[in-house]
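J.: sequence isn't available, so here's the structure alone:
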């Protein structure tokens, strides 16, 4: 159904120069991923409108496998067609809640793009953390310092600082626990653009962000996990064969570690602490 709509769409009115085709799954690493059919990449850029339909056909209905998906991959049910940005330089920017700081911190790197995990492993000095005072927020000084670390120069530095402040406002306004922009890009026409974003929202803000939470797509989530969440249980399905039902998240994680240490494979994470009642416990997912 989606493919028919895409084929019928007037592509030429959408984008002037490039077509960016992105498989829509809830996982990162799509650009370097591969499909179960052998087709490479969940993100493709092309100038040729005649290639749009064949690329989409290679994606829809097939499973995309990346570093962040289960080993069998995730089925692609939607493909986004977007305007492609002419990027001259990529940086990494994120805001997340940090328990050590007891508030938000900014993490930034001038070496953004698909290999940010490799940067963290091999060149950690290229990643810097900027704590944010929750009462003061991202001041012009902090925004400028981050832009400077990201190697934005001249007028671009001011534009980057403005974008950074806007991203922090977004972080607050939507009750996010993380806003990750990768890349925060410098373009050939002298703009600073948040090209790709991943946003995590605080589940406790559901009552305040109803419009956002109504967009939640559970089609890629394990049905057991969905039902557990509906019963207010903290449950994550794993690949092993040893079931775990533990009182408290910390003890649950320690139990998983002990099982792995002795060569076992846990089948799940299940925390039944924190006021779980009899009816919830009776529901607890069964493998």
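T.: Done, it's in. Just so you know, these numbers come straight off a predicted model, no measurement behind them.
J.: from here on, contacts and neighbour counts on C-alpha atoms
T.: Will do.
J.: could you pick out the longest helix of the protein?
T.: helix 155-173 (DSSP state H).
J.: buried residues in it, which are they?
T.: 156-165, 167-168, 171 (16 or more other Cα atoms under 10 Å).
J.: the helix or strand following it packs against which elements?
T.: Where DSSP states H and E defines the elements, the next helix or strand beyond helix 155-173 is strand 176-187. Strand 176-187 makes packing contacts with strand 87-98, helix 155-173, strand 192-194, strand 197-201 when contacts are defined by 3 or more Cα pairs under 8 Å, 6 or more residues apart in numbering; DSSP states H and E.
J.: can you put the ones you listed in JSON lines and add distance to residue 122?
T.: Listed next are the helices and strands packed on strand 176-187 as JSON lines, based on distance: least, Cα to Cα, whole Å:
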{"stretch": "strand 87-98", "distance to residue 122": "16"}
{"stretch": "helix 155-173", "distance to residue 122": "26"}
{"stretch": "strand 192-194", "distance to residue 122": "25"}
{"stretch": "strand 197-201", "distance to residue 122": "23"}
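J.: can you say which of those is nearest to residue 252?
T.: With Cα to Cα as the measure, strand 87-98 is the member of those nearest residue 252 (21.5 Å).
J.: how about the helices of this protein, start to end?
T.: For the chain, applying DSSP H gives helices covering 2-8, 52-59, 116-122, 140-149, 155-173, 210-213, 223-230, 249-261, 278-283.
J.: out of those, nearest to residue 188?
T.: Closest among the helices of the chain, using Cα to Cα: helix 155-173, at 11.5 Å.
J.: wait, what's in contact with residue 116?
T.: Contact analysis of residue 116 by Cα atoms under 8 Å, 6 or more residues apart in numbering lists residue 92.
J.: I'd like to know how far it sits from residue 210.
T.: 32 Å (Cα to Cα, to the nearest Å).
J.: next one: residue 83
T.: According to Cα to Cα, residue 83 and residue 210 sit 29 Å apart.
J.: could you do residue 200 as well?
T.: 15 Å.
J.: one more: residue 19?
T.: Taken as Cα to Cα, the span from residue 19 to residue 210 is 33 Å.
J.: which residues touch residue 198?
T.: 178, 179, 180, 181.
J.: ditto for residue 148
T.: With Cα under 8 Å, 6+ apart, residue 148 has these contacts: residue 157.
J.: now with 10 Å, please.
T.: 110, 142, 154, 156, 157, 158, 160, 161 (Cα atoms under 10 Å, 6 or more residues apart in numbering).
J.: got another, please set it beside the one above:
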């Protein structure tokens, strides 16, 4: 089952996973109101379709890009008016594209760096495995081929579950320091609880962004997952 980015944000927030504030809108007027409610001039409007490559996509009406930064509610409304009801074509949609019925209006974040994080079932043991890398924002298969030493793996005991020392260890290995370690560990724990509660076989966040100033990790981009029950699946936070 595929779910949109705004739906995934709501799910993740229930498990304490940090995500930038945002709201779905289905009309230009709703987009403007959502931007006003956020109370910031750092805004982003994102087309909600089940496909990757939205930022580099093109709409049938000629409008370029399914992800746009803006500075005011009025600008958010204008951008939404060019997306809603229009067909967005990306490298994943094929020539037919997909119709945009909703946009996400969210607080934009300043990105310091990007990392990769996933929880999956280890085929050999049947137990969860944490997989992470400092090389976020690129295909993990490419990292595995070119720089396998940059991929970190942390097995999780099926009965004991994830332990605090494991999330702290992983945070340090990913370059977090001081207060960042606690924030990163809490985020990893929240993603693990999401993995369990939704009966997933995989939850992947790529990239997991580290915002600046402050260096706080947050899910502000792509997350996906597969599971036995309807869960995170497809590009839901990009």
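T.: Structure's in. What do you need? The shown structure was predicted, so the numbers you read here are calculated from the model rather than taken from an experiment.
J.: higher neighbour count, residue 200 and residue 210 of the first structure?
T.: residue 200 (14 against 10; other Cα atoms under 10 Å).
J.: state the distance from the aligned partner of the more buried one in the second structure to residue 232 of the second structure.
T.: Taking TM-score structural alignment, the alignment pairs residue 200 of the first structure with residue 225 from the second structure. Distance, residue 225 of the second structure to residue 232 of the second structure, by Cα to Cα: 5 Å.
J.: what's the closest non-adjacent residue to residue 93 of the second structure?
T.: Using Cα to Cα, 6 or more residues apart in numbering and skipping residues adjacent in sequence, the residue nearest residue 93 of the second structure is residue 51, 6.1 Å away.
J.: dump the residue contacts of the alignment partner in the second structure of residue 112 of the first structure.
T.: Residue pairing (TM-score structural alignment): residue 112 of the first structure is matched to residue 136 of the second structure. Contact partners of residue 136 of the second structure, counting by Cα under 10 Å, 6+ apart, are 113, 114, 115, 116, 117, 143, 205, 206, 207, 208, 209.
J.: just give me the closest of those to residue 39 of the second structure.
T.: Nearest to residue 39 of the second structure among these, with distances taken as Cα to Cα, is residue 209, at 22.2 Å.
J.: what residue of the first structure matches up with that closest one?
T.: Checking TM-score structural alignment: residue 209 of the second structure goes with residue 185.
J.: who's in contact with that match?
T.: Residue 185 of the first structure neighbours (Cα under 10 Å, 6+ apart): 85-93, 112-113, 160, 191-196.
J.: before we move on, back to that, the first structure: which residue goes with the residue nearest to residue 93 of the second structure?
T.: By TM-score structural alignment, residue 51 of the second structure lines up with residue 27.
J.: neighbours of that match, how many?
T.: Residue 27 of the first structure: 17 neighbours (other Cα under 10 Å).
J.: just the one 5 residues further on next, same as before
T.: Here the number of neighbours of residue 32 of the first structure (other Cα under 10 Å) works out to 15.
J.: go ahead and confirm it touches residue 68.
T.: No: the pair residue 32 of the first structure / residue 68 is not scored as a contact, 11.1 Å apart, by Cα atoms under 10 Å.
J.: with distance to residue 104 of the first structure as new columns, can the helices of the first structure be given to me in CSV?
T.: CSV is the format used below for those (distance: least, Cα to Cα, whole Å):
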stretch, distance to residue 104 of the first structure
helix 2-8, 39
helix 52-59, 37
helix 116-122, 20
helix 140-149, 13
helix 155-173, 9
helix 210-213, 21
helix 223-230, 26
helix 249-261, 23
helix 278-283, 33
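J.: right, so of those helices, which gets closest to residue 97 of the first structure?
T.: Using Cα to Cα, the helices of the first structure put helix 155-173 closest to residue 97 of the first structure, at 10.1 Å.
J.: separation between the closest residue to residue 44 of the second structure other than its chain neighbours and residue 55 of the second structure?
T.: Leaving out its chain neighbours, the residue that sits closest to residue 44 of the second structure by Cα to Cα, 6+ apart is residue 69, at 4.3 Å. Using Cα to Cα, one gets 11 Å for the distance from residue 69 of the second structure to residue 55 of the second structure.
J.: mutual contacts of those two, please.
T.: Residues touching both residue 69 of the second structure and residue 55 (Cα under 10 Å, 6+ apart): residue 46.
J.: burial count for residue 147 of the second structure?
T.: Counted with other Cα under 10 Å, residue 147 of the second structure comes out at 12.
J.: so it sits right up against residue 135, yeah?
T.: Yes: under the contact definition of Cα under 10 Å, residue 147 of the second structure touches residue 135, with a separation of 9.4 Å.
J.: distance of the match of residue 209 of the second structure from residue 113 of the first structure?
T.: 9 Å.
J.: can you check residue 77 of the first structure too?
T.: Distance, residue 77 of the first structure to residue 113 of the first structure, by Cα to Cα: 25 Å.
J.: cool, residue 193 of the first structure as well?
T.: Distance from residue 193 of the first structure to residue 113 of the first structure, counting by Cα to Cα: 13 Å.
J.: with residue 102 of the first structure instead?
T.: From residue 102 of the first structure to residue 113 of the first structure the distance is 28 Å (Cα to Cα).
J.: looking at those two, which is more packed in?
T.: Neighbour count, other Cα under 10 Å: between residue 102 of the first structure and residue 113, residue 113 has more, with 19 against 12.
J.: now do the same contact list for the nearest residue to that one once chain neighbours are set aside.
T.: Nearest residue to residue 113 of the first structure, sequence neighbours excluded (Cα to Cα, 6+ apart): residue 183, at 5.4 Å. For residue 183 of the first structure, the contacting residues are 87, 89-94, 109-114, 116, 193-197, by Cα under 10 Å, 6+ apart.
J.: any idea how far residue 9 of the second structure is from the residue sitting furthest away from the middle of the second structure?
T.: Here the second structure reaches farthest from its C-alpha mean at residue 159, the gap being 28.4 Å by Cα atoms, centre = their mean. Between residue 159 of the second structure and residue 9 of the second structure the computed distance is 28 Å (Cα to Cα).
J.: likewise residue 113 of the second structure?
T.: Taken as Cα to Cα, the spacing of residue 113 of the second structure relative to residue 9 of the second structure amounts to 21 Å.
J.: centre-most residue in the first structure?
T.: residue 198 (3.7 Å).
J.: measure that one to residue 119 of the first structure for me?
T.: From residue 198 of the first structure to residue 119 of the first structure the distance is 19 Å (Cα to Cα).
J.: same question, residue 150 of the first structure
T.: 14 Å.
J.: so for these two, which sits in the more crowded spot?
T.: More neighbours surround residue 150 than the other of residue 150 of the first structure and residue 119, with 24 against 17 (other Cα under 10 Å).
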